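**Student:** can you look at this prediction? I've put the sequence above it.
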Amino acid sequence: MAVSPRDEVRALFAWRRVLNRMRAVLRSALTTFVVLTLTLWLMPGVASTDIIDVLGLVVLVAVVGAVLRPLLLVGITALGGWGAMLLGVVAQVVVMTVALELDPAEQISGLPTLVTAAVLAVVVAALLDWMADSGSDDTFVREARRLMRAVRRRAARRDGGPLLTFRRPAPGTEPGLLMVQLDGVAEPVLRWAVRAGNLPVLGHWLRTGSHVVHPWHTGLPSTTPASQAGILHGATRQVPGFRWYEKETGKLMVSSRPRDAAIIEGRISDGKGLLRDGGVSISNAFSGDAVTNLLTVSHAALPGRSARGWAAFMASPYGFTRALVLGVAEVFTELHQARLQRRRNLQPRVSRSGAFLALRPASMLLRDVNVSLVAEQMARGVPAIYCDLVDYDEVAHHAGPARPESMRQLENLDRMLGVLERLAPEAARRYHLVVLSDHGQSQGATFRQRYGETLDEVVDRLAAPDYAAAVEEEPAPAPVLVVSSGNLSMIYLTRFPHRLKRAAVEHAYPRLISGLAAHPGVGLVVVQDDDGPVVYGSGGSQRLRDGAVTGTDPLLPYGPRARRDLLRHQSSAHIGDLVVISSMGPATQEVAAFEELVGSHGGLGGWQTEAVLVHPAGWPVDDDLDGPDAVHRQLLRWLTMLGLREPEPAPLEAGEPLRAEDLDPDISARLSPSRDG
């Protein structure tokens, strides 16, 4: 139905809209007045100023901002990517500098002084806004709503709508699916936080019955790249760890490197990924065959000119500049929390300095950017969105998965879910929200802290008598290469072009298998034998194919799923000659990570394999979601149920017994280089 100009004008001057606009203008004016007063007072050499002069400067800042910000937004949108980020840093400073330069009272003069005053004013404004909005996301939501309405109005004009549209766009009615990944959150941690009342948004969903919690088991390896290879592409077995060595090429693959991630995606993608039908991937390791990829590692690019949410976040005074200032405050918060751990002698703990000091504010900035990008895609009405939020995982690695600072990050993620819920009425579709994690985390003092040496050093010591002979036979920089992911490590005998069986490993390095199995920090050593893979522990062994045990079963501490997890992992491509899992404390379920992380994941033991899926109540779900590939099939069924995907026969239905080739470790040599199927 066409909207008349009279209705448009009436919508523009509706009392609620006018009241909200007046309230926003009043707050902005008051904030600017306080900011300018403090800035002029703090600047050296500035005489005391009259209140009238400051009020005049407030008006001037508002006028300059009204003129320059739209122009800056156009420039930022045109630049895209890094250009948008760089211009976004200076956008607010430019507005303030121009206003101070045009000030008729000439309270500040000279370009260096003007720029210094502008930077100071922007910092003070960010801190004031943060204090005013503490415990509230109203400003962020208001800016996101403005972006979403602008996107939808532009879409309406492209579709032949009125040239000027002031009316609020009607909520969408077609279904959509928004999938938000809370990286590293174990199902027991989430349940505990909900019961404690620390997650009000998720808690409200669960208590009112709109959503339910369903646990799922990640299997081995319990890492983000492996889980997302399964969730997004249904191809877990091409990713045996967070990093691994490929004997065919002599290359060490690291899944967080964009170039390696692109190679991996070429192997796992068959064009039928979770997001293939117009979906959007945001901040993931892989694309899921999405049409649009924003901050996706395998596509290695910042959002381009088409991502208005990126540009709007950079240009907004409540966006990048505010996040940058608060990120600096986050660094000081981290230093304080680390000092508290040292003073209280909290154990286990690891160093929280170095690169982590940059990662923590970066993850906070990325969270706000991600939500802005999600809001824009919801306004565009894309059918499916998958977004990874990493805040909790980054902090939990260094603080511990259940420590107060980690739980605070989980509370912040819950707030972001509340933001998305508040933005849903502005979307061009009626989005259903699914929240899931890719793995959990397990706590524990690291291997080096417990035993005074790293696993690499242990392997070097056990293999040292045979190194000289190995080098004489065929020079190599590292005859034995140790590649670790949490408390999972894969050991490669690099001078051999194929994976070795037990007899060949013992011939080359006679002390290696027995020495590792006897070490108190090692729980499991898995090696291929003539009868299939065998797992060795300090007191016995188990043949994985039939479960035959000799001596004490080494898998007992790791739970009933351990044998199946190890069998499936043994069929992965590029598996190590030896697979090592650290020991686990039976009372505390603490593991000994081979990396310097107090909270770790990648292997077995503790909560690292216990992920979570929160979905609308009443949606059909498999009773036992075992592995990321099973979650992929579940999400596909929901997309089909919503009419967003044509039904396809799954290659392996949930609950169907594993085929012989699924359990055969030798299949890794026959896997296609493009996809494991």
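**Tutor:** Perfect, I can see it now.
**Student:** C-alpha from now on. contacts and neighbour counts both.
**Tutor:** Noted.
**Student:** with adjacent residues omitted, what lies nearest to Ser583?
**Tutor:** In this structure, Ser583 finds its nearest non-sequential neighbour in Gly523, 3.8 Å apart by Cα to Cα, 6 or more residues apart in numbering.
**Student:** quick check, the one you found in a helix?
**Tutor:** No. Under DSSP: H, G, I helix; E, B strand; the rest coil, Gly523 sits outside any helix and is assigned strand.
**Student:** surely it touches Ser538?
**Tutor:** Yes. Gly523 is in contact with Ser538 according to Cα atoms under 8 Å; the separation is 7.4 Å.
**Student:** who has more neighbours, the two?
**Tutor:** Taking neighbours as other Cα atoms under 10 Å, Gly523 and Ser538 compare with Gly523 leading, 27 against 20.
**Student:** which residues sit in contact with that one?
**Tutor:** Gly523 makes contact with Ala517, Gly537, Ser538, Pro554, Val580, Ile581, Ser582, Ser583, Met584, according to Cα atoms under 8 Å, 6 or more residues apart in numbering.
**Student:** how much space between the residue nearest to Ser583 and Phe447?
**Tutor:** Distance from Gly523 to Phe447, counting by Cα to Cα, to the nearest Å: 12 Å.
**Student:** take a look at this one as well, against the first:
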Amino acid sequence: MVTHRDVRDAVLGLLPTAGALTAASWLLTGLSLGQWWVGLAVAAVVAVADGLSRPVLRVLARWWGAVAALILGVVTQVLIVGLVLIGLPWVRVHSWVTVLTTFAVVGVVSVVVHWLLGVNDSSYLVADLLRRARRVRAAPAAGAPAGLVIVQVDGLPFPLLRHGIHSGVLPTLARWVRSGSHDAVGWWARVPSTTPASQAALLHGSNDGIPAFRWYEQALGRLVVSNRPADAALIEERVSDGRGLLAGGGVSIANMFSGDADTALMVMSRAGRRGGLGPGGDYLRFFARPFILVRSLVLTAGEIVKELHQGRQQRMRGVEPRIHRHGAYPLLRGLTNVLLRDLNVALVAEHMMRGAPVIFVDFVDYDEIAHHAGVARPESMDALAGVDRVLGTLEQLAAAAPRDYRFVVLSDHGQSQGPTFRQLSGRTLEEAVRAHLALPAPVTLAATSDVEGWGPVNALLADLLGTGGPVGRWAARRSTGESAGMLVGPPDAGPGGDRTDLVVVGSGNLGLIWFPRLGDHVTLEDLQERFPALIPGLLGEPGIGFVVAGSARGPLAIGPRGVHLLAEDTVQGEDPLGPFGPRAARDLLRVATGTNHPDLYVHSTLDTGTDEVHAFEELVGCHGGLGGWQNQAVLVHPAGWTVDEELLDDGELYGADAVHRQLIRWLERAGLRDFSR
């Protein structure tokens, strides 16, 4: 039975669209609504037509996938609004060009109105969903366990979380922690402190064989890049046992790996294959709602303009350290900070309302901006505030969902800051290595460009556009750094083919070097015999603190004035790992003896006065190695869910695999995971 409240809620839901349409009629000469109430009538008819078209679109999207959801959704939006404007007798519209212009104007007006009213910048996506759910929500079935939503805030350091709570930047998280509903703790992101290693362990329990964000594999004879769909699938195949964190009905959204989820949406390891984006119907809330997509596009354009302004302000104020924020980055920031964030919210909302038991979603907003602007700069903190508002929206959804939900918020690593190695030395790591080897450029394969941020966009492009066409090939080049001119020399060789003499990879302030022609496991003794000037030359470079090489006595961390024998944990001379804390030797021993380790690790210095490190990529904020905040990750969990003592190492969880084990235990205790049957 329809109540007065239902009617009131329906009218209130139409008012923003009606107001925006009325404003558009004032601004456009080709559009006239006649009477004051016509805007409300148009909004009502559009809403009814949208509701009637949705079941048909869902069927078509289910058959044809996410591409159909995008194309059909956008086309249907335009057709519905256009036909309503043309068909209603009180409306005068000049042409279909006016219809398209109306879309843009309504999007701009909607943004301005929501900003003036202070409305949560994600709530508009799910407002109708919330209204309907609140009307029909029944009490959860007796004994039904509460579901879990795990939100990854990519790159958030624990010290910055505490600052955000104290400063008021993160009001939702602050309320959770201060009210006692949640506890906030840190955990140690081991080397390599980067997304593929951490997410593989968080979602699958293992990151063996992942020495960095990208690496050279002798067996394959090529560079493996973790945010390239085929390589992400290869990595997941190696680490998955079929019983990942999301096995048994979970949902993985915008992650690098699936966690063995039944439903994977915009997941890199499943992108590029048929249906890789997941069920097409999941995207209809975003693509097929009138004015939703256009509003996000308007905000995306606004974010690009904001980035150009903020980058200029950094230059004018002389902020240091800083990097040039140009090229494709402003577009990337707009896509990650608005369009993909909105899409993620819509997808999480859809599956919360379906009662999914466990949802894991990754928001990359902060990480991407911090790389280019700095770890705690105003624009980076603003990105964190945006994710905090998302948490507020998800909290509202949980109150209306068909089952109760709990929230865990975590990060995959932290971030550190400092001038880049190139800014200190005047050349790239690849150029420095080549100079100390006296090798010509054509035999070098180098990858030290910033490509991590393109991962979520690539996952979307690879499926929507295919990997065989020109745009798909461009996306693949973005993933390897080739489009930035950082791959020098011949292309990757296959197994047994001609190989380059040298491979140099930058992963934050951690550099990796291979000598493919020398075979597996090149030792310090080999390097001293063949390239006696290499290690002394690197240690003489500004910004390089130590190198790690294998030897007859196991891996060694070699500094300018001393050596740390990692396997024996003994030091001769001055300890090069001293500034990096007591866990440095254990972290480095693990990766130096693991699968796919390089012939030589190169690590930056750490300024103990400022906590600054020096990336081998052109990024002012970085992660991958040791030093600063990059190893101090975040775990915010329900207060009643205690962290098990036996999983702690010196008072905190050590490594993403330990966090995975804790999450699994929480799921088992909450009744959300049972593989005993």
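**Tutor:** Structure received. The shown structure was predicted, so the numbers you read here are calculated from the model rather than taken from an experiment.
**Student:** before we move on, back to that, take the contacts of Gly523 of the first structure and keep only those in strands.
**Tutor:** With DSSP state E as the criterion, strands contain Val580, Ile581, Ser582 from among these.
**Student:** and the first one, what's its match in the second structure?
**Tutor:** In the second structure, the position corresponding to Val580 of the first structure is occupied by Val602, as judged by TM-score structural alignment.
**Student:** now do the contacts for its match.
**Tutor:** Shown in contact with Val602 of the second structure (Cα under 8 Å, 6+ apart): Leu510, Gly511, Leu512, Ile513, Ile544, Gly545, Phe546, Val547, Val548.
**Student:** how many neighbours does the third one have?
**Tutor:** Other residues within reach of Leu512 of the second structure by the criterion other Cα under 10 Å amount to 27.
**Student:** wouldn't it be in contact with Val547 here?
**Tutor:** No. Contact criterion Cα under 8 Å: Leu512 of the second structure and Val547 do not qualify, at 9.6 Å.
**Student:** residues in contact with the residue nearest in space to the middle of the first structure?
**Tutor:** In the first structure, the C-alpha closest to the average C-alpha coordinate belongs to Val390, at a distance of 3.1 Å (Cα atoms, centre = their mean). Contacts for Val390 of the first structure (Cα under 8 Å, 6+ apart) come out as Leu182, Asp183, Gly184, Ser363, Arg367.
**Student:** just give me how far the helix or strand encompassing Val526 of the first structure sits from the chain centre.
**Tutor:** Element membership of Val526 of the first structure [criterion: DSSP states H and E] is strand 522-529. What separates the centre of strand 522-529 of the first structure from the centre of its chain is 31 Å, taken as Cα atoms, centre = their mean, to the nearest Å.
**Student:** and if you look at stretch 351-368 of the first structure?
**Tutor:** Centroid separation for stretch 351-368 of the first structure versus its chain: 12 Å, with Cα atoms, centre = their mean.
**Student:** can you show me the strands along the stretch 451-600 of the first structure?
**Tutor:** 480-485, 488-493, 522-529, 532-536, 540-543, 549-551, 578-582, 599-600 (DSSP state E, counting those that start in this stretch).
**Student:** of those strands, flag the one that's most buried.
**Tutor:** strand 599-600 (a mean of 34; mean count of other Cα atoms under 10 Å).
**Student:** what's that strand aligned against in the second structure?
**Tutor:** Aligned using TM-score structural alignment, strand 599-600 of the first structure spans residues 621-622 in the second structure.
**Student:** check what contacts that stretch and list those residues.
**Tutor:** Residues from elsewhere that reach stretch 621-622 of the second structure, judged by Cα under 8 Å, 6+ apart: 370-375, 415-418, 508-509, 615, 630.
**Student:** quick check: that stretch compared with the first structure, mean distance?
**Tutor:** The superposed stretch 621-622 of the second structure is, by mean Cα distance after the TM-score superposition for the first structure, a mean 0.5 Å from where its aligned residues fall in the first structure.
**Student:** the counterpart of Leu391 of the second structure in the first structure: what's its closest spatial neighbour, skipping adjacent residues?
**Tutor:** Matched to the first structure by TM-score structural alignment, Leu391 of the second structure sits across from Leu417. Setting aside the residues directly before and after it, Leu417 of the first structure is nearest to Val201 in space (Cα to Cα, 6+ apart), at 6.9 Å.
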